[in-house]
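Visitor: the amino acid sequence is not available; the structure is as follows:
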């Protein structure tokens, strides 16, 4: 046992022991260098000797996802291997079930999508990381309301042979995770009863056992003891064929389904697979779509489940497709083609068989790339996200999904001009095919994203048109109606906005989104006090990080529009959001940097706030948001802080990326003017400034733009010429 305040590896100071079990003692510790709390936990001895030679170490240490703890390090202490991970505060779902019982579908469905996203990320690693022990005790709900899937089986990432030796959690583990039929039966009601009878037999003797069971030379058995007879055992042939086959991604899917079943019903699934766990029979109101997904997750045959986290996530995000209304719609479309389809299918059935297998593999790889792309996108790793999207598109270039994700990426990067241009091109000159209703919904997403980009550009008329198209393609998406209502409110038509909001509420729009729309309607009416109140309620009731962040950004934008009198409120709101544990956002950091810069101007050029602003933009740049605006802001702030040489280096680097961008030369001209102004008169030379301005003019004349700063530069140079400086 390791004592309190012991410092391990010169880095980890032990705070306390927080658990122990078959795997060893678990410690809470403090990471002295990173100034954060971590957990040290012993992992299986089987991985000794391979920690330094296997590339999987780097894979695990690079795991970075909102709903997973971060793996910091692996240590060998007194002959044991320990993993160092994030310490996750909060309550486990097991604790919450004990305190509250079952949870409503709406809440469980939100958690389900988060957990599936975490699994999609783990399964998308190469090789896939298998959790192998998903259950309520291993799911944390943090004080901020975030899900975190803890305690994934590090050992399984190192050695695939260990996938037949992992432990089981009765009720949550699938058949293939049990090592033997005997070990499985030890978890079942039948097995436990038989073990009890065996123990009694040892104590009472065989003769007394015959009397207890009612079995004698005649073979007689009483009805009351029939369940204890081997001949009465429910058929286990299928289960027996699966037991011992080892865990893979599909095993995690079963455990996820069993966990969600427990959260939804308040009852732990039975360990006895023959007893069944049909969601429809659980006595809880469950939608058709969710029931279908849970039943498919908990299929005993792994081939009948979703094959990995990406497939499960896709199903949860398209849950509406599994309800009766959608099925009726799709059936109607399908029946129009059924006669020709039958003839065609008969003629090519043999040829298609092999092709379908290849296509399935491509689809799985395609979905995995896109799920990983979204994870990178949410983490601000935009270049990595772009690479995954391009890899997906190379696999299936006619699928719409990757195009939709790329558009989403431009929006996440705040490249709203590119988002609009690319989005309109996707709409007007598609390279993809819209094959079915599911693809029509994705086309609706494209209109929706473009509509939001127009909103960011304050082009409300075009935003309204895009949202109308989105709603036409998917009339069941409450978020389309939400932003449609916001656009109408910004157009000044609050009556239309209210009517659209009512439609969204009928479709189940969440309380947080309702407050967001009401805030925009109040703002359009110039009822600023009501608008502020509604935005604050949207932030307070937000059911997800992304929605809370959007409410924060909209409220911050409102403060900005109100002017400098509200800049302190804007800064406070953005600082609070940036400090949310585990939910950092480059967009929030960028907006905060902009607010700091404006605060500096309000204070007459405060060096403190300029420095804060520069730190923010450098953080955004380092995080992967490498855009023209971010780099220009860095250069301008460096100049404001009298870091002239640093500002010039930044601008010269920008020239390499944007050689035809007149604004870089314009900024260099201003910088050179500033440099010369700091020199004594006899040491000044404005030739370089004039050279930069000349290059800026050549490029500027090719642009359809009006730039007041270019006119200012021209006037400065004419004054310099008049003063005899050339």
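Guide: Everything's here; your move. The structure displayed is predicted, hence computed values, not measured ones.
Visitor: every contact and neighbour count from this point should use C-alpha atoms.
Guide: Noted.
Visitor: burial count for residue 126?
Guide: By other C-alpha atoms under 10 Å, 11 other residues sit near residue 126.
Visitor: from residue 384, how far off is it?
Guide: 15 Å (C-alpha to C-alpha, to the nearest Å).
Visitor: residue 295 now?
Guide: 35 Å.
Visitor: and for residue 412?
Guide: Taking C-alpha to C-alpha, one finds residue 412 at 13 Å from residue 384.
Visitor: of residue 295 and residue 384, who's got more company?
Guide: Remark: of residue 295 and residue 384, residue 295 carries more neighbours, 19 against 16, as counted by other C-alpha under 10 Å.
Visitor: and the comparison structure, right after this:
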């Protein structure tokens, strides 16, 4: 294997705690370094309490353009799994430049992996792979195409809710079709594709090689990043076997023998995992011998529409004779579930301990991460209702799109109807045939008008229900029409990976 030594920042930093940059960013402390940069935590003096990450880099005069390129690159990108750049200080007389970007609270995948001693849960591996392919697909379909070129555990941040963020775009580049090979050979040994060492130009397939190396690394306890017979034998036995030929293809030496796009890989993995969990034809049932968990995701078109109220009403309706229900709060900023739990526990002032509590046969899960949702889907619930809060076209959108029944809650007031129209228009690239729209307290004319505008029959008015925990004949009648096609009773295990 070609040995490449990573470069480290040899120049002394100009930043220190207490220093103020541009009259706005006060340096708090150093939080990282690597490659050709230092990274500091800074507080925004104009927005007290707001924290940013400041990346300090230094280059020779002939390389000043590279840091400007990185700034322009980041400015052009807009994705929930990428850092957002908010300010840029061009090279000073010594060549020092500064990028001010989102401060991502969490740990690197490298540290997370080490904390598990290389044995992170399989569901977490699948979840991280899905998120990584999602952001790679965005980069590779960007105009111009962006090649990340340095996928490795230390360049991936994980938030406390196991949401993935790509960091350090120091060697990312725009793909130029006319180039035969890369001008600069960059990347981390073990994770970089062969063509990044001089055999050709890196393109989207180079990132897919890096993804395959990372997936193999996670699947072998950190022992392997290249496909060999020994690596194949080292893959953990609890990983779906159908993933092995996918990894093998990702790690082909020649780019033309790999997958063509991140979207294709995502579909292949989704199909492989679903196939792994298919019923055993000889027994006429699946691995667990049960039916699937049905997922209902509830999202508000805007604030104040009664999203949580509606999610609670749906959950208790389903729990009354239809099966076992979990109601999951994924809107981490909402205090609703915490307040409900305090009332249930009889403590209106203390801080609830366990995130799980029960109300009238419904299991409530307060402020739940996506990794926990995956485990709940493979548990004992017939229905999982997810309260996603208000639409923001970012992190929680994927859960909405994955659901068996995606529910949008919107105001029936004519002057607020534009909220739902804007949301639907913003999501027009996604299939919307199975979406359901609830308009609390809306009149019949508002329902008919929205049905025409959305060209959908799945628009319903919800009657007044003061207490969503209690049974309401009028509300049950509406919910019965919406959910009459959902199966109930016993369920089977099913991994939910990728869009269906």
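Guide: Now that the structure is in, tell me what you want to look at. Fair warning: this is a prediction, and the values are worked out from it, not measured in the lab.
Visitor: which part of structure 1 matches the longest helix along structure 2?
Guide: For structure 2, the helix that runs over the most residues, judged by DSSP state H, is helix 122-140. Counting by TM-score structural alignment, helix 122-140 of structure 2 lines up with residues 105-123 of structure 1.
Visitor: mind listing what's buried in that stretch?
Guide: Buried residues in stretch 105-123 of structure 1, counted by 16 or more other C-alpha atoms under 10 Å: 105, 108-109, 111-123.
Visitor: any idea how many residues pack against the aligned partner of residue 104 of structure 2 in structure 1?
Guide: Correspondence of residue 104 of structure 2 to structure 1, assessed by TM-score structural alignment: residue 88. Look at residue 88 of structure 1: counted by other C-alpha under 10 Å, it has 22 neighbours.
Visitor: contacting residues for residue 88 of structure 1?
Guide: 69, 140, 142, 148 (C-alpha atoms under 8 Å, 6 or more residues apart in numbering).
Visitor: what about 10 Å?
Guide: Counting by C-alpha atoms under 10 Å, 6 or more residues apart in numbering, residue 88 of structure 1 makes contact with 37-39, 68-70, 139-143, 147-150.
Visitor: re earlier: need the overlap of contacts for residue 412 and residue 384 of structure 1.
Guide: Contacts common to residue 412 of structure 1 and residue 384, judged by C-alpha under 10 Å, 6+ apart, are residue 377.
Visitor: circling back to that earlier point, from residue 303 of structure 1, how far out is the match of residue 104 of structure 2?
Guide: Taking C-alpha to C-alpha, one finds residue 88 of structure 1 at 34 Å from residue 303 of structure 1.
Visitor: so which bit of structure 2 is the longest helix anywhere in structure 1 matched to?
Guide: Longest helix in structure 1 by number of residues (criterion: DSSP H): helix 338-378. Using TM-score structural alignment, helix 338-378 of structure 1 lines up with nothing in structure 2.
Visitor: what helices and strands are in contact with that helix?
Guide: For helix 338-378 of structure 1, the packing partners by 3 or more C-alpha pairs under 10 Å, 6 or more residues apart in numbering; DSSP states H and E come out as helix 105-123, helix 309-317, helix 324-335, helix 382-395, helix 401-412.
Visitor: the first one vs structure 2, mean deviation?
Guide: In other words, helix 105-123 of structure 1. Helix 105-123 of structure 1 differs from its equivalent in structure 2 by a mean of 1.1 Å after superposition (mean C-alpha distance after the TM-score superposition for structure 1).
Visitor: post-alignment, whichever helix or strand comes after that helix versus structure 2, mean distance?
Guide: Later in the chain than helix 105-123 of structure 1, the nearest helix or strand by DSSP states H and E is strand 139-141. The superposed strand 139-141 of structure 1 is, by mean C-alpha distance after the TM-score superposition for structure 1, a mean 1.7 Å from where its aligned residues fall in structure 2.
Visitor: whatever helix or strand residue 231 of structure 2 lives in vs structure 1, average offset?
Guide: Using DSSP H and E, residue 231 of structure 2 falls within helix 229-234. Following superposition, helix 229-234 of structure 2 is found to deviate from structure 1 by 3.9 Å on average (mean C-alpha distance after the TM-score superposition for structure 1).
Visitor: counterpart of the following helix or strand past that helix in structure 1, which residues?
Guide: Downstream of helix 229-234 of structure 2, the first helix or strand assigned by DSSP H and E is helix 243-250. Alignment of helix 243-250 of structure 2 against structure 1: residues 290-297, by TM-score structural alignment.
Visitor: how far off centre is the matching stretch?
Guide: On the basis of C-alpha atoms, centre = their mean, to the nearest Å, stretch 290-297 of structure 1 sits 22 Å off its chain's mean C-alpha point.
Visitor: swap in stretch 386-393 of structure 1?
Guide: On C-alpha atoms, centre = their mean, the centre of stretch 386-393 of structure 1 falls 17 Å from the chain's centre.
Visitor: in that stretch, what's buried?
Guide: Those would be 386, 388, 389, 390, 391, 392, 393, for stretch 386-393 of structure 1 by 16+ other C-alpha under 10 Å.
Visitor: so which of those residues comes closest to residue 445 of structure 1?
Guide: Among these, residue 389 lies closest to residue 445 of structure 1 (C-alpha to C-alpha), at 16.5 Å.
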